[in-house]
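Engineer: I need the structure of the sequence given here:
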Amino acid sequence: MFSYLLMAAVVAPAPFVPKTEDMKAAFTYSTERRGHSMIVVADGKTIFEEYKAPHTARSVNPLASGTKTFNGVVALAAQADGLIDLDDPVGKYLPQWLEGNKATATIRQLLSLESGLGTTGGSLRGPSWESVLDDPLTAEPGTKFQYGQAPFNTFGAVIEAVLQTESYEAYLTRRIFKPLGISAQWTRCDDGRPQMGGGGQMTARDWATYGQFILQRGQWEGKSIIPADLWDELVKPAASNPRYGLSCWLFLPATGGGTPVNAAPIAAAWVPRDMFMAAGAGNQRLYIVPSQKLVIVHQATLPTDRRWSDVGFITRVYGQPDPTPDSRTGRGSRPGLGGGRLGGGR
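Structural biologist: Below is the predicted model:
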């Protein structure tokens, strides 16, 4: 079992403030690889914010699979509101999950991508939520990590079944976005519902605000939006892939597929062990480092530039040497090592 420094275990976070020249070097690396927006927030203050024209602070950009982490945070809010428990069986809320091997699958397994649902449906738009509820499992729940959009749209159906008179989108807006003063646009599924596996679109500033909210464990402007004691759930490693938590990526060695980052930074002593991220196709990234009070946003133009890597970018932010085989081209540190893919819903 891998040990992991959970957010609650950080007793006295020491803020880390990257050097201006290092952040500029990271932005240059990014813009040479289709990147266009970068924000660094240290100890609650924005210390770096740059855009490559025509993008500006007002540009609303696709998050692709960076969208997925909204679901994990919604789950924490719903548990706080007494609507669900993460370890409830999905079938408690959806009759399509009452029989066969689906009967044992839990909400936690949906959001950790080990419910047994396969990897079908990788388009940004996606099928209707209702249509995926009858999809068969391709593995026993809890035994295999499978990256895709269907589990998140299924989770959306769970929440709407509980709410009855309020949509998932309205709940997300009311409980999370509105208190933070942020908003999102959506690519929608065939039924008009938001594609929760990869359809979110947001400005870099709003995504950074959302990241700061996570870093602060749901506390915002003197109010507890989501109780602080629930946030460890977000970064608990999945049983079948310790590099994935509750809809977010962890910087731990992986045993399953769908790994978006090279293993190189794992071996570096300077990498904070509690760093985690939301990640999407085109190298959309929201890095969160609780122990250093650091939030980093990176947005880029689709399609993915394979010369870019998390290793190359993060080492520059931290002023460290790039350990990748070819730091100029990025070859050798491509996304998707371990057999998985990042995408709008994959």
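Engineer: Could you use CA atoms for every contact and neighbour count after this?
Structural biologist: OK.
Engineer: What is the neighbour count of Ser123?
Structural biologist: 17 (other C-alpha atoms under 10 Å).
Engineer: Would you check that Gly200 makes contact with Phe70?
Structural biologist: No: in this structure Gly200 lies outside contact range of Phe70 using C-alpha atoms under 8 Å: 9.1 Å.
Engineer: The two: who's more crowded?
Structural biologist: More crowded of Gly200 and Phe70, by other C-alpha under 10 Å: Gly200, with 25 against 19.
Engineer: so who does the more buried one touch?
Structural biologist: Gly200 makes contacts with Pro62, Leu63, Ala64, Gly66, Thr67, Ala184, Gln185, Trp186, Thr187, Pro194, as judged by C-alpha atoms under 8 Å, 6 or more residues apart in numbering.
Engineer: and this one, so I can compare the two:
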Amino acid sequence: MNLKLKISAALVILIAGSAAWLHHSPPELFHVGSNYTAKIVCTNVFMLNRDPDEVLRVDVQAPGNPFLKIMKVAVDREHGIVRAGLFGFIGNGLAVYRSGTGCAAVPDGNIAQALKYQFHPEPIPAPAADADWPQGSKMSLNEKVDKVIQQDALTGPAMRGVAVISHGKLIAQRYAPGFNQDTPLLGWSMTKTVNAALVGLQVGAGKLALDQDHFWDTNDGREKIKLADLLAMTPGIEFNENYGDVSDVTRMLFLEPDMASFTHNKPLQHPPGTFWNYSTGTSVLLSRIWMNTVEKDALSFPRTHLFAPLGMSSAFIEADESGVITGGSYMYATVQDWARFGQFLLQDGVWNGQQILPAGYVDMMHTVVPASKGKYGRGQLWLEGPEARNTAEDANADTPFNLPKDIYWMQGHDMQIIAIIPSQQLVVVRMGLTPDELYYQPQALVAEIIKALQQ
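Structural biologist: Reported below is the predicted structural model:
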């Protein structure tokens, strides 16, 4: 064999060996990306009845991460399983669909474990098309506000849906091609605020208390963490929320079958109540805490005790492989149903004259956490909107837009936003797929809506 043939043969062996190694022992980052892909495609296919190739192209690959561009998926519709990987075989991504609890990434491959956690939900009556919002879905169009939300520069790149609620009425809405008022959209971290409301239901029922502190059986300081510390993101637990690599948050979401236990086992870094650290793991812990207080049917609790009373017929929150609701990330709802929840907060937890959350609980939720330097409230709400590229560390990102001082926000990854302004009786929802690095600021949209309403 001549030298050229020997080199070619060696290269073939090297490439084949590398491919085999990558298939059986992929780097953790590839495993994270593959499970992320499988999870997103699974939910959109089995819960939202979307085309898997479209979801892969529009939802997974569109934001621009280079290695997601070479992801391939295989959908087993008979068994509700999605597999994903780089080139289709590197990364071992796996997700499975369950009735009622949606899709879960299955990082350890234990599909049977994930399938234990499901239920058959009773349908929530959809809002009537001929009835005014919020009982129905009929809009009372404000043409001046409608002109504002038709401006692409204000609604931002890759907007998917916008709704404006003024004095309890839907006055304007807009949707991108391929989406409409019946399309459930992922709220990402806006789920945290809904999860805080689920905690509030159990506080109101006397099953939890804000000063409660027996969630850890330890003697290392974690036993001093109170429910109020968890809600305020000040438990002092180590948690890295950086999404750029294999961090605590990406490991928890895509490499850990039991997300709550992963966070529960993290060490204490700061005395409870003294240091603010935004953490999706903290929200998942809150899910397990309130679920432990529900005597039966904890998986259906959000639907029966919150979504049904508010008429949020499209809403669902998914559970992880271990059956704990992923209260930091995975709630889907239509734009109008997200708006119903925003209006519910605006009305201090009252709906149709019924005090659903304890009196004063919503006020607590948007009371400032001093350790957050004015940015965050005590119940998983933001006190200012997204920052610009050049926003100073101690500056309020809302100040340049002259927004009312009482505004507070629900915020999620890729610029999912609900702005709530009690003094204006105004709720603005904006959903999309807008990467954070674009530094889109919805404050400009909200400011122009307020001006239009004052004309």
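Engineer: Give the aligned equivalent of Ala279 of structure 1 in structure 2.
Structural biologist: Using TM-score structural alignment as the criterion, Ala279 of structure 1 maps onto Gln411 of structure 2.
Engineer: returning to that earlier point: considering the contacts of Gly200 of structure 1, which is situated nearest to Asn241 of structure 1?
Structural biologist: Closest approach between those and Asn241 of structure 1, by C-alpha to C-alpha: Gly66, at 18.2 Å.
Engineer: What's the local residue count around the closest one?
Structural biologist: Gly66 of structure 1 - counted by other C-alpha under 10 Å - has 31 other residues nearby.
Engineer: From Ala95 of structure 2, how far off is the match of Ala279 of structure 1?
Structural biologist: 26 Å (C-alpha to C-alpha, to the nearest Å).
Engineer: who's more crowded, those two?
Structural biologist: Ala95 (30 against 26).
Engineer: Now name the helix or strand holding that one.
Structural biologist: Per DSSP states H and E: Ala95 of structure 2 is located in strand 90-98.
Engineer: can you tell me what part of structure 1 that strand aligns to?
Structural biologist: Using TM-score structural alignment, strand 90-98 of structure 2 finds no match anywhere in structure 1.
Engineer: Report all helices and strands that that strand contacts.
Structural biologist: Counting contacts by 3 or more C-alpha pairs under 8 Å, 6 or more residues apart in numbering; DSSP states H and E, strand 90-98 of structure 2 is packed against helix 3-24, helix 28-46, strand 81-86, strand 102-105, helix 111-114.
Engineer: one more time with 10 Å
Structural biologist: Other elements packing on strand 90-98 of structure 2 under the criterion 3 or more C-alpha pairs under 10 Å, 6 or more residues apart in numbering; DSSP states H and E are helix 3-24, helix 28-46, strand 71-76, strand 81-86, strand 102-105, helix 111-114, helix 248-255.
Engineer: Nearest approach to Phe401 of structure 2 belongs to which of these?
Structural biologist: helix 248-255 (32.0 Å).
Engineer: For the nearest residue to Lys192 of structure 2 once chain neighbours are set aside, list the residues it contacts.
Structural biologist: Spatial nearest neighbour of Lys192 of structure 2, excluding adjacent residues (C-alpha to C-alpha, 6 or more residues apart in numbering): Gly328 at 4.6 Å. By C-alpha atoms under 10 Å, 6 or more residues apart in numbering, Gly328 of structure 2 lies in contact with 187-196, 253, 279-287, 317, 380, 412.
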